[in-house]
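1. Return atomic coordinates for the entry below.
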Amino acid sequence: MRGRMEQISIMLPKKTIEELNLLSESENLPRSNLIRFAILQYLEKKKEGEALQKFVNENFENASDMGAVLKELIEKIVEKGKEGDNAKQRGR
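-> The predicted structure is shown next:
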């Protein structure tokens, strides 16, 4: 596990490592714990991205299907917004 954490810490942006070092000093926290937390956050976001990609792959045959669904959702949202605006105007 430790070796894997070290490999992932190398992938973290240099700026992130520098920010973690500063935070470690200012909050008097062990740097290793902060880096471990950052790595776990990185892995969690990566896992969420993979889950989202899997969902898209399973539910849409291709990008145009997804685009059509998104377009339909946007149109519904816009229509609801217009209905709300019209109701406000009638109420004035």
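2. only C-alpha atoms for contact and neighbour calcs from this point on.
-> Will do.
3. hey, where'd the helices end up in the protein?
-> Per DSSP state H, the chain carries helices over the ranges 2-11, 14-27, 31-59, 63-91.
4. this one as well, want them side by side:
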Amino acid sequence: MTGSGEDWLSDGLDVAGAESGLWVPGVDYIAGWRGAREAADRLNRALLGVGFELSDVRAVASTNEDGRGVVRLAGWPDAVDRLAQLLEVRADGCGGAA
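-> Predicted coordinates:
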């Protein structure tokens, strides 16, 4: 933190969302994030289980503007391409999507 008052809000944080109205008072973002975090953790364990490094590709928990949990996939393009290939092989072996 750099000082007193509300200066701490901008120390290393992107507060543009708060200024543009993306954070709505009264919305329970934490509950949505918790659910997303559980799903992201499960996906990250699965990624590790098939040989991915989380520094290359990982699931990240977030929420949308109304507090609903969202899981985003973040990764280097080559790692995401490898994941897509793995999923395509799995889908072909199962006759399509489950």
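5. Please state their TM-score.
-> Overlay of the two chains. TM-score (TM-score structural alignment, normalised by the length of the first structure): 0.38; 52 aligned residues with a Cα RMSD of 3.2 Å.
6. before we move on, back to that, any chance of the helices of the first structure in a markdown table, plus mean neighbour count?
-> A markdown table is the format used below for the helices of the first structure (neighbours: other Cα atoms under 10 Å):
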| stretch | mean neighbour count |
| --- | --- |
| helix 2-11 | 12 |
| helix 14-27 | 13 |
| helix 31-59 | 13 |
| helix 63-91 | 11 |
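7. For residue 30 of the second structure, grab the count of nearby residues.
-> Using other Cα atoms under 10 Å, the number of residues around residue 30 of the second structure comes to 14.
8. which strands and helices sit next to the one helix or strand residue 84 of the second structure maps to?
-> Assigned by DSSP states H and E, residue 84 of the second structure belongs to helix 77-93. Judged by 3 or more Cα pairs under 8 Å, 6 or more residues apart in numbering; DSSP states H and E, helix 77-93 of the second structure has no packing partners among the helices and strands.
9. List the buried residues for it?
-> 79-80, 83 (16 or more other Cα atoms under 10 Å).
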